[in-house]
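K.L.:
Okay, sequence plus prediction incoming.
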Amino acid sequence: MSDIIFLNGNYLEKENATISIMDRGFLFGDGVYELIPVYKGKPFLIDKHLSRLRSSLSLIGMKSDNEHIENLYEILLELIKKNGYQDHFFYVQITRGFQASRNHVYQEDVTPTILVMGEKYQIFPREKLSLGFNGCLQEDFRWTKSNIKSISLLGNVMLKNYASQNGFYETLLIRDEKLTEGSASNVFISKGQQVMTPNLGPDLLPGVTRDLLIDLLKQNGVEIKECDISRKDLIDSDEVWCTSSTNYCVPIVEIDGKTIGSGKVGGNSFKSYDLITEFISSL
């Protein structure tokens, strides 16, 4: 028996779920998504994740006043109960929905397609993080509204697979000689005692884990700055680490063969990992 998922008002086994080939998400990538961790059987930072989902919907001209969108928290709790999830992840996808003809222009009365399903991702233990990871640099050729958590992820897929196929953990992205983010993560660097991360804007996703880490670092007396980070700043930094919902701190100790700092995982990376781990443990 496969996991129980939620699709358009129904709870059913994942292997039995189907959508129409005329769904605009299938034909156009017309939709948004959210990835929500579950720790100890509870959705993590749920208000922030749902707020970002509503923002993404608004930015593509979709309303949030659908019954199932309004009840997403209750749907998550029901799926946790039905599947017995403890430490897991939820993938929530909302497309503009079914339209009888393939047309770039969407009808205003289209009913959205709403999918919620569980996913299992490997979270790296501290021992693995202590070895450090390597990254590579590529030009950020994605569309210029990366602040929307769009299901149209072809650019991200190509860039993440470039890293995977060439023996790297992550591709770090440069646009106009400035760091934006990773192909599937936000990025932090440190130089001396100063921790920095790129300014929010249309070039990068407003990461929930990113925001949590900024708050936790500030609460613990770490000076952090949201600012432009040049290619040179990145390469010359003492530490680089990536954050995301699936792995909340991944230290990068080498970029395109160039050693970062000492070549070992530094104190700010470990501190970031430990602060988020402690925060999760306290829930």
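P.N.:
Nice, I can see it.
K.L.:
For the rest of this, base every contact and every neighbour count on C-alpha atoms.
P.N.:
OK.
K.L.:
Next, work out how far apart residue 58 and residue 129 are.
P.N.:
37 Å (CA to CA, to the nearest Å).
K.L.:
Please say which of these two ends up with more neighbours.
P.N.:
Neighbour tally, residue 58 and residue 129, criterion other CA atoms under 10 Å: the higher count belongs to residue 129, 17 against 13.
K.L.:
what's the distance between that one and residue 215?
P.N.:
Shown here: residue 129 relative to residue 215, a distance of 22 Å by CA to CA.
K.L.:
In addition, the following structure is provided for comparison:
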Amino acid sequence: MFNHPQAERKLEIQPNCIGDHVRRETVAAIEVSGDHAARSHIPKITALTLQCRGGYTLEAELGISPNGYAEPDYLGWEVKQYGVRDFVNYLAKSPVTLMTPEPTGGLYREQGVEAFLRRYGYPDKSGKPGRINFGGIYANGRDFHADTGLKLVLEGFDADKGKITNVDGQIALIDRDDVVAASWGFRGVIGHWNRKHAKAVYVPSLMRAPPPEYAYGARVELCEGTDVLLLLGALASGAIYYDPGMKMERADTPAPVTKRRSQFRVRHNDLTTLYQASVHENIDP
């Protein structure tokens, strides 16, 4: 981590009530040390050497062990960092990754990621030999993707009424033959969202390189009061979209190597549509 003139060395999240319907409590007072990357009981993780790992650096500073469990990060709060251009206007540089669940149905689940990539992936556009990629933006209401032939549909949710019409509904990627390439059942999505995202704090960050180092700003955004209907409504409107980053290397050999990355993202400015209440707090030094 590096010191920035507009960054605070002490993160103290002590929100008051941001609405009569929301009960607040003190979250934490966290001392952030500028001369080490993690607590003594946390290993010096790869966050400081990878440009895309600002969130891991923040988790290490909070004493959060990196893991894939669908539980809140810290004292009931989901902690997320987002990159900004400066600590003056706090304009987000990229979308927020909300969740990274693996598909629970479809060809992906039934035949595996290799079969999925061979059927729906495309050759690497920079010409890397033996590499197959699967990427792009998939949002409800968009047409089939030109590279993969898939589109995202939302089944079992009435967007006009804001109601779930089938609890066994799903978010699905389908091809032109209506084959379900991958799907996420509502039951799993509902459980994940309600467990992990009931309360979330979004912390701004600046990155400098080389080597990649991060500073965290004093103006954090606290959000509460989400529910799955808000999530599904945002999916129905296209505000939340699927933005995968999968690949297969050595695809032309008997031992291909796959990388899985399913992620649902949202523009930072659309975050507030997912919560009943949100507030910006300036953290005292």
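P.N.:
Yep, that arrived. Predicted, not measured: the structure shown is a model, and the values here were computed from it.
K.L.:
How alike are these chains, TM-score-wise?
P.N.:
Remark: TM-score between the superposed chains equals 0.23 [TM-score structural alignment, normalised by the length of structure 1]; 108 aligned residues with a CA RMSD of 6.1 Å.
K.L.:
Any figure for the gap between the nearest residue to residue 201 of structure 2 once chain neighbours are set aside and residue 108 of structure 2?
P.N.:
In this structure, residue 201 of structure 2 finds its nearest non-sequential neighbour in residue 222, 4.6 Å apart by CA to CA, 6 or more residues apart in numbering. Separation of residue 222 of structure 2 from residue 108 of structure 2 (CA to CA) stands at 36 Å.
K.L.:
same check, this time on residue 83 of structure 2
P.N.:
For residue 83 of structure 2, the distance to residue 108 of structure 2 under the criterion CA to CA works out to 32 Å.
K.L.:
Flag every buried residue along the helix or strand encompassing residue 51 of structure 1.
P.N.:
Residue 51 of structure 1 belongs to helix 46-59 when assigned by DSSP states H and E. Using 16 or more other CA atoms under 10 Å as the burial criterion, the residues of helix 46-59 of structure 1 that qualify are 46, 48-50, 52-57.
K.L.:
which secondary structure elements does it contact?
P.N.:
In terms of contacts (3 or more CA pairs under 8 Å, 6 or more residues apart in numbering; DSSP states H and E), helix 46-59 of structure 1 is packed against strand 31-39.
K.L.:
tell me what the strand it packs on is packed against?
P.N.:
Strand 31-39 of structure 1 makes packing contacts with helix 46-59, strand 88-95 when contacts are defined by 3+ CA pairs under 8 Å, 6+ apart.
K.L.:
my read: residue 11 of structure 2 touches residue 61, true?
P.N.:
No: look at residue 11 of structure 2 against residue 61 with CA atoms under 8 Å: they stay out of range, at 10.0 Å.
K.L.:
re the thing from before, of residue 222 and residue 108 of structure 2, who's got more company?
P.N.:
Between residue 222 of structure 2 and residue 108, counting by other CA under 10 Å, residue 222 is the more crowded of the two (23 against 19).
K.L.:
Just checking, which helix or strand succeeds the helix or strand harbouring that one along the chain?
P.N.:
Using DSSP H and E, residue 222 of structure 2 sits in strand 219-224. Following strand 219-224 of structure 2 in sequence order, the next helix or strand is helix 228-237 (DSSP H and E).
K.L.:
Going by neighbour count, list what's buried in that next one.
P.N.:
For helix 228-237 of structure 2, a neighbour-count test (16+ other CA under 10 Å) marks 228-236 as buried.
K.L.:
helices or strands up against the helix or strand following it?
P.N.:
Counting by DSSP H and E, the next helix or strand C-terminal to helix 228-237 of structure 2 is strand 240-242. Here strand 240-242 of structure 2 touches strand 264-266, going by 3+ CA pairs under 8 Å, 6+ apart.
K.L.:
Mind giving me the packing neighbours of the strand it packs on?
P.N.:
Looks like strand 264-266 of structure 2 contacts strand 96-99, strand 240-242 (3+ CA pairs under 8 Å, 6+ apart).
K.L.:
so of these, which one's packed in deepest?
P.N.:
Ranked by average neighbour count under the criterion mean count of other CA atoms under 10 Å, those are headed by strand 240-242 at a mean of 24.
K.L.:
about what we covered before: would you reformat the buried residues of helix 46-59 of structure 1 as a markdown table and include distance to residue 171 of structure 1?
P.N.:
Formatted as a markdown table, those follow (distance: CA to CA, whole Å):
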| residue | distance to residue 171 of structure 1 |
| --- | --- |
| 46 | 28 |
| 48 | 26 |
| 49 | 24 |
| 50 | 27 |
| 52 | 24 |
| 53 | 25 |
| 54 | 28 |
| 55 | 26 |
| 56 | 24 |
| 57 | 27 |
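K.L.:
Out of these, which is nearest to residue 25 of structure 1?
P.N.:
Set against residue 25 of structure 1, the nearest of the buried residues of helix 46-59 of structure 1 by CA to CA is residue 57 (13.2 Å).
K.L.:
which element is the closest residue to residue 126 of structure 1 other than its chain neighbours on?
P.N.:
Using CA to CA, 6+ apart and skipping the chain neighbours, the partner closest in space to residue 126 of structure 1 is residue 273 (7.9 Å). In the assignment (DSSP H and E), residue 273 of structure 1 maps to helix 267-281.
K.L.:
This completes my enquiry, with thanks.
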